[in-house]
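> mind looking at a prediction? Sequence and model below.
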Amino acid sequence: MRARDILALPGVTGPGNAITDVPGVEVGYTTLIEGSDVRTGVTAILPRSRADLARPCAAGWFSLNGNGEMTGTTWISETGSLALPVTITNTHAVGSCHRGVIEWVARERPEGAHEWLLPVVAETWDGYLNDINGDHVKPAHAVAAIDAARPGPIAEGSVGGGTGMNCYGFKAGSGTASRIVRHGDDSYTVGVFVQANFGSRRELTVLGRHVGPGLLDDNPFDSGAGSIIVVLATDVPLLPGQCTALARRVPLGLARTGTSGSHFSGDVFLAFSTANPGALTSGFPVGAAPYEKIVFVPWGWLDPFYEAVVQAVEEAVLNALVAGRTMEGRAGHRVPGLPVDRLLSAMRG
């Protein structure tokens, strides 16, 4: 079941209603569920397929609230480009995943590994269900998630980096959605992936209905803390600054689900465009002095893409919630899954 199966959500989706609807984008997971206290993992997102990964993508990022981490963002700000796998994990496993990406590049692209590598690694906090200080995520787990990355359908909920994550006091984690946008005679895809771990139960809003206050029972963990990471991919040709502009629209989609942006929630967003392959390179200069060209949609024509971002972000969060199932973890802690029947009743009421 996905949110669109039970709710009348707006917009035209891609065939899989996922970030992998953007051609070339691949997603892989390593999920770690062991004993009573390990509930964590790694999500890997490849901006381009393995054969094409070395070609940079135009990229930008935005932080709604900085109580979180996304490495590599200073380089994105400097160059407007992204050319490595992106990984998402728990707060205390950022270093392991950073090292894992480097090890993967050294194995798969040794010709580039002797240069500098500044991977994007993002995190949210899973310490309620997971033994977050136990050093359970190793570099090999990040390598395995990258190796597992594929196009096509994506599992949602308690998988990959989202394994131990909660949203609006319900079990959530990984979620995705997409939108198709027309630009003249061309058709483009905007895809979103979220690691949803934010929001207080009382805030929850679905399609404009403030349903949270009617779902406050069975609410063992509801601090509003935890964070959300959003990765946005598109094949529409964009400048790096336009990617940043798309990333700045992510909070509007989150707000539709009710959040007011807690101080204790790190909300950090990455957007990239797979168009213009071969541009925005930044390797050491060799040979004749070159030029690069970028084709891009004029700024005044971006509104339909902004709308697609807002809709897809909202739906990706709802997909993570609908996919969540009750989970027990560290110290006997428990987080319930979203009671879909009660949600639907509240929507009708």
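Now that the structure is in, tell me what you want to look at.
> switch to C-alpha atoms for all contacts and neighbour counts from now on
Will do.
> any buried residues in the helix or strand residue 322 falls within, and which?
Under DSSP states H and E, the secondary-structure element containing residue 322 is helix 303-323. Counting neighbours by 16 or more other Cα atoms under 10 Å, one finds that the buried residues in helix 303-323 are 305-323.
> for the next helix-or-strand element following that helix, name the packing helices and strands.
Proceeding C-terminally, helix 303-323 gives way to strand 327-328 as the next helix or strand, assigned by DSSP H and E. Identification of packing neighbours for strand 327-328 by 3 or more Cα pairs under 8 Å, 6 or more residues apart in numbering; DSSP states H and E yields strand 334-335.
> and the strand it packs on, what does it pack onto?
With 3+ Cα pairs under 8 Å, 6+ apart as the test, strand 334-335 has strand 327-328 packed against it.
> list the contacts of residue 106.
Residues near residue 106 by Cα atoms under 8 Å, 6 or more residues apart in numbering: 112-113.
> now the helices for the stretch 1-150 of the chain?
When assigned using DSSP state H, counting those that start in this stretch, the helices of the stretch 1-150 of the chain occupy the ranges 3-6, 73-79, 94-108, 110-113, 139-148.
> go through those and pick out the most buried.
Here the criterion is mean neighbour count by mean count of other Cα atoms under 10 Å, and of those the winner is helix 139-148, at a mean of 22.
> quick check, distance from that helix to the centre of its chain.
Shown here is helix 139-148, whose average C-alpha point lies 17 Å from the average C-alpha point of the whole chain (Cα atoms, centre = their mean, to the nearest Å).
> second structure follows, compare the two:
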Amino acid sequence: MTAGGAERARLSDLGIGSGAFPRGRENAITDVPGVLVGHATVHTDRLHTGVTAIVPEQLDAERRWLPAGLAVGNGFGKLIGATQLQELGALETPILLTSTLSAYRVADALLGHMLGRPGHESTTTLNPVVGETNDGFLSDIRSRALGVADVERALASAASGPVAEGAVGAGAGTVALGFKGGIGTSSRTVPVAGEPCTVGAIVQTNFSGTLSIAGVPMPSAELVPGPTAETVGNSCMIVVATDAPLDGRQLARCARRAIFAMRGVGADFAQGSGDYAIAFSVGAGAPPDDAVLSPMFQATMDAVEEALVNSILAATTTGHADGNVAHAIPLAAVRERLAAAGRV
């Protein structure tokens, strides 16, 4: 589902298969039971920015934390809550994604929201988790325009089912691989210890390199008119959810595989890139033996790679009043190149 109802496409619409494991029903992180996604989007002539909320319903007054893991591909970023997430392997709040310089206001708003929820009447310590990428090429980032109202709007809109992708929420103003980037999602159904489980991913893309789709190069310099869009800040946030009952250490292993998937779409992992993956589980029960995790690792990489591609395929051309433009990737050219390479 693309932002604003624009006629765009997802990777599955182009005829590219899912790999070793089938896609979930919505092919979205919301295929994981209880995981909701909501957006607050701001589009004006000078602002293209927003907040994306990943909300596990299982976090409530009875269950105060979920097992989680963190992987850092390159630490040039402002991931709020990272050290406690890494140290304790515990996720205590929804995960919010936003614009770099608004991250601190968004984290404070998330903290206020959580302290007002049932079960937190006596809370004196809480670890809000907020990730970011830099939307400064298309938005007046120094205005720090986001705050309480946007956070509440994103959280209130969080729902199951299809997830809006592209230039929406935290992806409203981002740029990826020379094209308009944004939010993308995907999922896989995978057996873990003989039980069917779901792994889903959602991404916020704002990084450089040369795009590759299903192994076929798609250089922005050859596919879009005019100058290639500039990636400011050069980062990517990845969130992985599963109902497999993994523990924090195992989820950190999944998170590392999520980072690996960026190379599959052509990321150059530049010096100034902030590349982070958070993985969490809503499952219950004893964690499986590590020996059965290889399918989960493969499914994670496949879902993340597809989510990264979907973030670009779904995005629409976006411009700033000062003249900066990030072009949507032309779908006709993508189909032509995939067909010429025998991929469809």
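Received, thanks. Just so it is clear, the model here is predicted, and its values are computed rather than measured.
> and the helix holding residue 322 of the first structure, which stretch of the second structure?
For helix 303-323 of the first structure, the aligned range in the second structure is residues 294-314, judged by TM-score structural alignment.
> could you report the separation of residue 272 of the first structure from residue 75 of the first structure?
Residue 272 of the first structure sits 14 Å away from residue 75 of the first structure, taking Cα to Cα, to the nearest Å as the criterion.
> now do residue 56 of the first structure
Relative to residue 75 of the first structure, residue 56 of the first structure is positioned 12 Å away (Cα to Cα).
> now do the shared contacts for these two.
Taking Cα under 8 Å, 6+ apart as the contact definition, residue 56 of the first structure and residue 75 share the neighbouring residues residue 81.
> from what I can see residue 288 of the second structure touches residue 246, true?
Yes. In terms of Cα atoms under 8 Å, residue 288 of the second structure counts as a neighbour of residue 246; the distance is 6.8 Å.
> so these two - more neighbours on which side?
Each of residue 288 of the second structure and residue 246 had its neighbours counted (other Cα atoms under 10 Å), and the higher figure belongs to residue 246 (28 against 15).
> ok, which of the helices of the stretch 1-150 of the first structure comes nearest residue 34 of the first structure?
Nearest to residue 34 of the first structure, of all these, is helix 139-148, at 14.0 Å by Cα to Cα.
> residue range for that closest one in the second structure?
The alignment of helix 139-148 of the first structure onto the second structure (TM-score structural alignment) covers residues 148-157.
> need the contact partners of the matching stretch.
Stretch 148-157 of the second structure is contacted by residues 37-41, 50-53, 55, 105-106, 109-110, 113 when judged by Cα under 8 Å, 6+ apart.
> specify the local secondary structure of residue 254 of the first structure.
When the structure is split into helix, strand and coil by DSSP: H, G, I helix; E, B strand; the rest coil, residue 254 of the first structure lands in helix.
> not counting its neighbours along the chain, what's nearest residue 109 of the second structure?
The shortest distance from residue 109 of the second structure to any residue that is not its chain neighbour, by Cα to Cα, 6 or more residues apart in numbering, is 4.9 Å, and that residue is residue 148.
> and residue 44 of the first structure, by the same measure?
Going by Cα to Cα, 6+ apart, residue 44 of the first structure has residue 87 as its nearest residue, at 4.4 Å.
> pretty sure that neighbour sits against residue 97.
Yes. Residue 87 of the first structure lies in contact with residue 97 (Cα under 8 Å); the separation is 6.8 Å.
> any shared contact partners between those two?
Shared contacts of residue 87 of the first structure and residue 97 (Cα under 8 Å, 6+ apart): 42, 121, 142.
> so the second one versus residue 92 of the first structure, what's the distance?
When Cα to Cα is the yardstick, residue 121 of the first structure and residue 92 of the first structure sit 11 Å from each other.
> between these two, which one's more packed in?
Under the neighbour definition other Cα under 10 Å, residue 121 of the first structure and residue 92 were set side by side, and residue 121 has more, 26 against 19.
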